[in-house]
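Asker: Coordinates only, no sequence provided:
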């Protein structure tokens, strides 16, 4: 680890330099006035089905996915494969809900989920809750992208202490900040094409070359401890790992497209048809995700954790170093450089989209709603650009000065928090029956109880729910969103009867939701 891998580093820098150039010139791609927020923050809503496919793929399948999913398989085994069915669950939901949401947002010029909720339910405090939830849930996600980049930089042999250790990450941050500020969403949209091609090449090369090196899949699975191959059988009076796996898949599938960066990618599409076509095309990434998860088993079979040359990497980054160590062990240096560039660029794309999405939320649903109600178009866009820089800087500070494990904890909490906007956003795409204040109470209760559940189990995602002598370990996010919806259904008629403001303030009409 002390020696720089100059061949891999050269390839990495060359590809990184190319996407940096691409990020800056993207400002001229489908040129628009970047002093308008919808041009800077949504690419002018002009991305067709193919570009949207790459953008959403770059958005959802990130550097952290490339690192963390195989790391979970490496450390915990079969439970990591919940990531595959969760994406399969998410796409039917995507097909049913988000073309409708795109349609109404397009007609009313809504830029964020907060804008939609404000128009649908006429409650600016509910819109504020949606915005704050989105921003808070996104921040640790950005930090984890930078964390993935940090792992790759270390794998290239660049190490040190103090400023020297963090300098490459700081340079990457400055590049990210500069092209996001200058080009807006066009930058990650263009870079996502390069990123996805590199990821596909790396993933398919890995699942062909590495099994050949290791003697085939039979030998690989024989080398994996049996406890990691299958979920543990449930004990008496408990559903054990089975319910944990199922609820993680279902809860994650319901939550993933509620994240601001996902919605930003969706709302940048040129038509509802482009959104629907992506619901059909995006499952191709599920195959890729399954292949990535297998890399964890490959790393076990290759025995990379026992090799002395990778000891420092595992000491610093734990199981997250499994994939970089596997690539260094299995590929020639030039291809390792390509693989590491795929992961590094896979950090830039989602981090850029996430910072843009968070900036859009702050600008539209906090600053414009509560601080400066009538900004000019240019002032609004400039505010979003400045906030995007602040968001990225905050994530950088977090990674440099706070142990990465805390970012992981916050990201796990983020999943519990973001799903609490499901009733207002997803169900709101179908009905305005809910009372805005009831939705706000449901959101608050779900957030508070979900946080308490996570704290009670030391910030792990599954909570043992005790019911009538049985224990149902499950994803706290799913349990709490059920509580949230139940409260909304019960409180809506009560609040309406008490005269609290309800659906009479709906700014949308039924025809807005159909092409």
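Answerer: Right, received. Where do you want to start? Here the structure is a predicted model, which is why all the values come from computation and not from measurement.

Asker: drop to CA atoms for contacts and neighbour counts, all remaining ones
Answerer: Fine.

Asker: Just give me the residue right at the centre of this protein.
Answerer: residue 60 (5.1 Å; Cα atoms, centre = their mean).

Asker: need the contact list for that one.
Answerer: 262, 350 (Cα atoms under 8 Å, 6 or more residues apart in numbering).

Asker: go with 10 Å
Answerer: 54, 87, 256, 257, 259, 261, 262, 265, 285, 346, 349, 350 (Cα atoms under 10 Å, 6 or more residues apart in numbering).

Asker: Residue 507 and residue 275: what is the separation?
Answerer: 23 Å (Cα to Cα, to the nearest Å).

Asker: The two - which one has more neighbours?
Answerer: Shown here are residue 507 and residue 275; by other Cα atoms under 10 Å, residue 275 has more neighbours (28 against 14).

Asker: Any chance you could list what contacts the helix or strand where the more buried one lies?
Answerer: In the assignment (DSSP states H and E), residue 275 maps to helix 272-281. Applying Cα under 10 Å, 6+ apart, the external contacts of helix 272-281 come out as 47-54, 56-57, 90-104, 106, 265-269, 513-515.

Asker: moving C-terminal of that helix, what's the next helix or strand?
Answerer: Counting by DSSP H and E, what follows helix 272-281 is helix 284-302.

Asker: Pasting the second one now:
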């Protein structure tokens, strides 16, 4: 540990600095009362363009970006680049969805996507399923952030569970106190550090490798030509190209279905803020492409992981190629890059539990203060669930944690994303589709093994089509198959429900609600809402 003393000191100093900012954030743009989900969980719904840009960027570009993607390139070659096209196509797609969701949510006071589903389809049961899905899908995503912090600690020679528990406790404490304002404020520091570290890395590391960039790509090519694992000598071939395409598309469809992504967007001041951010956020995609190349740099530099932990590839690269003081800065960038999204994710999952389980089923007349208190406590429990994900899921390539979460959250697409445009689906059909899609997704994931680690189940998201009886070696992203099952059953269930004249839920939204903006009389001041009430609570309808 003495050899890493400088790194530990700088890492600890920056970590404590942002933690202090997390606690101070409770006073940043402080309202008279933080005891409501609109304030604690959505920052007062009043973030402008700059704050939203850093918040959403800090939310979406996580330890998945800084640790998992380069590790995948180091181990599997070009397959790891799927993250680049996926973050390019995602913004035009979500542009069509999020603006409508922002408007209808601000008219009705929705805090979660399940709130919208409850009002759109008049089904508390469907809303419950959406809430549970969001919570479960978020668990492995938070776990991925903890894996990123753990990889940095290992590279500094810090072993054992105590340091990660301390980091977890600090994160839990300032999230509990400050809510969404904490990650919003810390995101400024996190993104600045990340940009500095990556811009230095793409110039400094190739300068130290013989042949520069040419040498880096030659070394990567030589490694994968010598290894049949990723593609029988080729980085991408006929067997994994379908997986590459469906993984990129499926990940793009899943990204803004995650509750934490929606939370960042709903905290925006108006529709123009969202439009500007969807136009500017692709700047992070350029950064992601550069970060991915760290995996190839690690090959050329002869980097080996610590033990069998592939997630330590990037920290080990920084340790070898940077002076100790800058390595400490780089480690802090990764650690803080994990804290920001972990905080937002736990808040979003807690809001789902509070609004769509606690208030819907346990205490219907809960006050604003009750909701805020329950969300704070739940945000702590969510982090505990994330730790359990690390213990029970294969984290050889930590990116699999996010991909497994993607398979789960994709099952909310028919109700949330399509529901913003059409009311054609019957609530009974959507429930049947969710059950079928989730069952299919879990079955597919159960049958995905990892021959390298010997893990037989839940070891990735690339499903071999030969297991469906097809005579092929091709693989496909399990999430896309599960979503196809979901949509097919939802459509069939809708036709059957209508043929049987099954009662439909009442849609309490109106077409013009999806176009409302700041200053619109339909968007009332949050402070004018009756205590403990939504501005437009949907009338209770019978559960299907």
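Answerer: Arrived safely. Computed from a predicted structure; not experimentally measured.

Asker: Can you give me the TM-score here?
Answerer: Once superposed, the chains reach a TM-score of 0.92 (TM-score structural alignment, normalised by the length of structure 1), with 498 aligned residues with a Cα RMSD of 2.2 Å.

Asker: Would you mind giving the contacts of residue 60 of structure 1 as TSV with distance to residue 115 of structure 1, neighbour count and secondary structure added?
Answerer: Shown next, in TSV, are the contacts of residue 60 of structure 1 (distance: Cα to Cα, whole Å; neighbours: other Cα atoms under 10 Å; DSSP: H, G, I helix; E, B strand; the rest coil):
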residue	distance to residue 115 of structure 1	neighbour count	secondary structure
54	25	24	helix
87	26	23	helix
256	19	21	helix
257	16	25	helix
259	14	24	coil
261	15	26	helix
262	15	20	helix
265	16	31	helix
285	30	19	helix
346	29	30	helix
349	24	32	helix
350	22	29	helix
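
Asker: what's the most distant pair in those residues?
Answerer: Maximum pairwise distance in the contacts of residue 60 of structure 1, criterion Cα to Cα, is 19.5 Å, between 87 and 349.

Asker: What sits closest to residue 175 of structure 2 if chain neighbours are left out?
Answerer: Computed as Cα to Cα, 6 or more residues apart in numbering, the closest residue to residue 175 of structure 2 that is not its neighbour in sequence is residue 343, at 6.1 Å.

Asker: Distance from the chain centre to stretch 237-252 of structure 2, please.
Answerer: 19 Å (Cα atoms, centre = their mean, to the nearest Å).

Asker: do the same with stretch 31-46 of structure 2
Answerer: Centroid separation for stretch 31-46 of structure 2 versus its chain: 22 Å, with Cα atoms, centre = their mean.

Asker: got the buried residues for that stretch?
Answerer: Judged by neighbour count (16 or more other Cα atoms under 10 Å), stretch 31-46 of structure 2 contains these buried residues: 34-46.

Asker: what's the answer for stretch 14-26 of structure 1, then?
Answerer: Buried residues in stretch 14-26 of structure 1, counted by 16+ other Cα under 10 Å: 15, 16, 19, 20, 22, 23, 24, 25, 26.

Asker: Tell me the one among those residues nearest to residue 240 of structure 1.
Answerer: Nearest member of the buried residues of stretch 14-26 of structure 1 to residue 240 of structure 1, counting by Cα to Cα, is residue 16, at 44.3 Å.

Asker: pretty sure the closest one is touching residue 342, no?
Answerer: Yes. Residue 16 of structure 1 lies in contact with residue 342 (Cα atoms under 10 Å); the separation is 9.3 Å.

Asker: before we move on, the earlier item: which of the contacts of helix 272-281 of structure 1 fall in helices?
Answerer: 49-54, 56-57, 90-104, 106, 265-267 (DSSP state H).

Asker: List buried residues within those residues.
Answerer: 49, 51-54, 56-57, 90-91, 94-95, 97-104, 106, 265-267.

Asker: I'd assumed residue 27 was in contact with residue 179 of structure 2.
Answerer: No. Assessed by Cα under 10 Å, residue 179 of structure 2 is found out of contact with residue 27, at 11.1 Å.

Asker: Give the residues shared as contacts by the two.
Answerer: Shared contacts of residue 179 of structure 2 and residue 27, counting by Cα under 10 Å, 6+ apart, come down to residue 34.

Asker: Between the two, which has more neighbouring residues?
Answerer: A direct count of neighbours by other Cα under 10 Å for residue 179 of structure 2 and residue 27 places residue 179 higher, at 30 against 13.

Asker: aligned partner of that one in structure 1?
Answerer: Structural alignment (TM-score structural alignment) places residue 179 of structure 2 against residue 184 in structure 1.

Asker: Beyond the longest helix seen in structure 2, next helix or strand please.
Answerer: Ordering each helix of structure 2 by length in residues (DSSP H) puts helix 124-155 first. If you walk from helix 124-155 of structure 2 toward the C-terminus, the next helix or strand you reach (DSSP H and E) is helix 162-178.
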